[in-house]
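In: this one's sequence-less:
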């Protein structure tokens, strides 16, 4: 029997330092997130970051927490429930980190008689710290607890025409009536070394401004290329002016080169160039979360306006938009009938 396992990032149980600390510990101790030797990772995470970060992160979570719980979890649950009404297969939702574990979700499917699973990492782009870690963890859980299950993974859908269409039309809807000077596509940041580590050729990805434009098998796992490709496809679909669109990367750790340009630097730069009305979209996520709701929608607005900006518009993620639900349901229904996945 076929079934669907959707997996998103995860969330602490509450916006308190007590609950944030174990969540951050699991997240940051993932070798695909902080990819250094285990001894060094222990020192960085448990000896440094977890000494101060939980309190600060809890305060940030408190700013965006909903009555129903974590926005990312609530939105993911709504999305999964809506999709389940449009397909004939059982749907279970798990999180890579936190108590809503992948194992629990797989057990839920097993209890319903499912032994043929399509894994849906809820990330449009491939990165070792998001898409890859979900796939690896799911296979580890399968091998240990559910060896009878067959797992097929929905590939990164960053350039799928249906996805680009629904993303573009969502952006257009939120831009109605807003006269912008610039649109910033801000993607989650990752260390530059992750790009090189994910390159199967071990020589193509140089992050030199040209490799992303040169066709290569490396693009199948190159997060940077895929982010720029998504932007170009949306720009083309909507007919956006070349000089009014750019890409940046948010979130980073100090003393480590991450993908540039940095979003917060762009917030400070735009007003100086006369770009006083800014719209920001975060396509690395399909569900609004701490990073989009607090770092971009709140802190980003404050940084931009303090630098001299005027109007700031944060465009929400696709979340549980009905058009996005229909696209996912169509992909899954097609897989159930033909076992073909979208590209």
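Out: Happy to help now that I have it. All values derive from a computational prediction rather than experimental measurement.

In: rest of the way, CA atoms for contacts and neighbours
Out: Noted.

In: could you measure residue 132 against residue 94, distance?
Out: Distance of residue 132 to residue 94, computed by Cα to Cα, to the nearest Å: 15 Å.

In: same check on residue 175?
Out: From residue 175 across to residue 94, the span is 33 Å (Cα to Cα).

In: looking at these two, which one has more neighbours?
Out: More neighbours surround residue 94 than the other of residue 175 and residue 94, with 26 against 16 (other Cα atoms under 10 Å).

In: what's in contact with the helix or strand the more buried one falls within?
Out: Applying DSSP states H and E as the criterion places residue 94 in strand 91-97. Strand 91-97 is contacted by residues 3-11, 23, 26-27, 76-77, 80-81, 84, 100-106, 108-109, 133-134, 137 when judged by Cα atoms under 8 Å, 6 or more residues apart in numbering.

In: can you check stretch 317-337 too?
Out: 2, 75-76, 78-79, 82-84, 86-88, 162-163, 166-167, 170, 281-283, 285-288, 340-342.

In: show me those residues that map onto strands.
Out: Per DSSP state E, strands hold the following members of these: 2, 281.

In: of the contacts of stretch 317-337, which belong to helices?
Out: The helices, defined by DSSP state H, take in 75, 76, 78, 79, 82, 83, 84, 162, 163, 166, 167, 170 from these.

In: just the buried ones among the residues you listed, please.
Out: 75, 76, 78, 79, 82, 83, 84, 162, 163, 166, 167, 170 (16 or more other Cα atoms under 10 Å).

In: ok, now how distant is the fourth one from residue 13?
Out: Using Cα to Cα, one gets 20 Å for the distance from residue 79 to residue 13.

In: the buried ones among the ones in helices among the contacts of stretch 317-337: which two are farthest apart?
Out: 84 and 170 (21.9 Å; Cα to Cα).

In: quick one, helices of the stretch 1-150 of the chain?
Out: Remark: helices assigned in the stretch 1-150 of the chain by DSSP state H, counting those that start in this stretch are 17-28, 38-42, 50-64, 71-84, 102-111, 133-145.

In: between the ones you listed, which one is closest to residue 270.
Out: Ranking those by their distance to residue 270 (criterion: Cα to Cα) puts helix 50-64 first, at 25.4 Å.

In: and that closest one, which residues are buried?
Out: Neighbour counts over helix 50-64 (16+ other Cα under 10 Å) mark 50, 53, 54, 55, 57, 58, 60, 61, 64 as buried.

In: other SSEs contacting it?
Out: helix 17-28, helix 290 (3 or more Cα pairs under 8 Å, 6 or more residues apart in numbering; DSSP states H and E).

In: this is the other structure I want to compare:
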């Protein structure tokens, strides 16, 4: 069976125009694994409230970060795809969970090249309902409906992979080498607490308290919260950071239900009020810079920090299309190609 690769990232509006942003937000927020409530309620919340108020504000945010070549996330992902293709012999495709670069189109392009065996790589280090799971579920639905003769294998979450942790740690150290900072904040994408409980395969372990993420359990295989804290722990260990010089937080909450805490904006504010003058922020839930890293953290986060008396605010870029990240993905792909085993 001819093999091929499909990289899948989050997605982006086609432009920062409010109409395109509204179309994108409708697809994104109507995903039942993003806002996981009954359809009638989700439709009321999204189409009755959010899409009547949020597109203009979101469009303004996208305009702040939009590159001449297009959406940063798309441009970076396309560069990553090209660089990987130079290092592997099998076809490498690219798709987005939301937007016009659909998973169906990505699979079709591979099938048109004769591919029958696909390694699907969700570009997320941690597993979550609203990221990895929604990609895998949709890909399987599309396979059954349109490509029943192909086989799909997925790359598991690689949050604790030794090579990945070493690469992430080296990237942080390199970008902060000459930067003044006294506190490193690990900021992860936020999800509702109920997502953690829904993903608990034991149905009893995840209590979202001070101990469950540090207590061994099969639930950790699909626990986004545990996997985020584990990335922080492993990177801290690799970098030899001292207690009190780092912390973990979660960003981008929506609505009134409880989301993972502590919140990033409040953590930045608190640290500034406590006298931290030099702060660095890394965003390990993403491998590609996007709206959340470039606008929410690098712009809004810095503004909050300066408002409470902070001086220097440094954001560590995502791995993006860094050559060492390309090399690692190519290594995983070549392992799968030659052994047919999931490489992580």
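Out: Good, I have the coordinates. None of these values were measured; they are calculated from a predicted model.

In: related to what we said a few turns ago, and the helices and strands packed on helix 50-64 of structure 1: which comes nearest residue 201 of structure 1?
Out: For those, the distance to residue 201 of structure 1 is smallest for helix 17-28, at 27.5 Å, taking Cα to Cα.

In: with structure 2 superposed, average distance for that closest one?
Out: With mean Cα distance after the TM-score superposition for structure 1, helix 17-28 of structure 1 departs from structure 2 by a mean of 0.4 Å once superposed.

In: what angle separates that helix from strand 91-97?
Out: 90 degrees (axes from the mean of the first three to the mean of the last three Cα atoms, to 10 degrees).

In: distance of the closest residue in space to residue 127 of structure 1 that isn't next to it in sequence relative to residue 205 of structure 1?
Out: Distances taken as Cα to Cα, 6 or more residues apart in numbering place residue 223 nearest to residue 127 of structure 1, at 5.4 Å, with adjacent residues excluded. Here the criterion is Cα to Cα. By it, residue 223 of structure 1 lies 11 Å from residue 205 of structure 1.

In: quick one: buried residues of stretch 89-104 of structure 2?
Out: Buried residues in stretch 89-104 of structure 2 (16+ other Cα under 10 Å): 90-99, 101-104.

In: quick one: which of the residues you listed is nearest to residue 219 of structure 2?
Out: Out of the buried residues of stretch 89-104 of structure 2, the member with the shortest distance to residue 219 of structure 2 (by Cα to Cα) is residue 97, at 25.2 Å.

In: show me how far stretch 193-202 of structure 1 is from its chain's centre.
Out: 19 Å (Cα atoms, centre = their mean, to the nearest Å).

In: of all the residues in that stretch, which ones are buried?
Out: Within stretch 193-202 of structure 1, the residues that count as buried by 16+ other Cα under 10 Å are 193, 194, 195, 196, 198, 199.

In: pretty sure the fifth one sits against residue 220.
Out: Translated: residue 198 of structure 1. No: with contact defined as Cα atoms under 8 Å, residue 198 of structure 1 does not reach residue 220; the gap is 9.3 Å.

In: residue contacts, residue 314 of structure 2?
Out: 179, 181, 279, 280, 281, 298 are the contacts of residue 314 of structure 2 under Cα under 8 Å, 6+ apart.

In: could you double-check that residue 288 of structure 1 lies in contact with residue 72?
Out: Yes: the criterion here is Cα under 8 Å, and residue 288 of structure 1 meets it with residue 72 at 5.8 Å.

In: which stretches in the stretch 151-300 of structure 1 count as helices?
Out: Under DSSP H, counting those that start in this stretch, the stretch 151-300 of structure 1 gives helices at 161-175, 192-197, 223-238, 263-272, 290.

In: so which of those comes closest to residue 304 of structure 1?
Out: Proximity to residue 304 of structure 1 (Cα to Cα) singles out helix 263-272 among the helices of the stretch 151-300 of structure 1, at 4.7 Å.

In: quick one: the closest one to structure 2 mean distance?
Out: Counting by mean Cα distance after the TM-score superposition for structure 1, helix 263-272 of structure 1 comes out at 0.8 Å.

In: give the buried residues for stretch 279-294 of structure 2.
Out: Neighbour counts over stretch 279-294 of structure 2 (16+ other Cα under 10 Å) mark 279-294 as buried.

In: any chance of the helices and strands packed on helix 50-64 of structure 1 in a markdown table, plus distance to residue 113 of structure 1?
Out: Formatted as a markdown table, the helices and strands packed on helix 50-64 of structure 1 follow (distance: least, Cα to Cα, whole Å):
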| stretch | distance to residue 113 of structure 1 |
| --- | --- |
| helix 17-28 | 30 |
| helix 290 | 35 |
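
In: which ones are touching the residue most central in space within structure 1?
Out: Taking Cα atoms, centre = their mean, the centroid of structure 1 lies closest to residue 285, which sits 3.4 Å from it. Shown in contact with residue 285 of structure 1 (Cα under 8 Å, 6+ apart): 122, 123, 124, 317.

In: please tabulate the residues you listed in TSV, including the columns distance to residue 244 of structure 1.
Out: Below are the contacts of residue 285 of structure 1 laid out as TSV (distance: Cα to Cα, whole Å):
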residue	distance to residue 244 of structure 1
122	29
123	26
124	23
317	20
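
In: return the closest of the residues you listed with respect to residue 39 of structure 1.
Out: Within the contacts of residue 285 of structure 1, proximity to residue 39 of structure 1 (Cα to Cα) peaks at residue 123, which comes in at 29.5 Å.

In: my guess is that closest one meets residue 133, correct?
Out: No: look at residue 123 of structure 1 against residue 133 with Cα under 8 Å: they stay out of range, at 11.3 Å.

In: quick one on the thing from earlier: how much does the strand holding residue 94 of structure 1 stray from structure 2?
Out: Mean deviation for strand 91-97 of structure 1: 0.4 Å (mean Cα distance after the TM-score superposition for structure 1).
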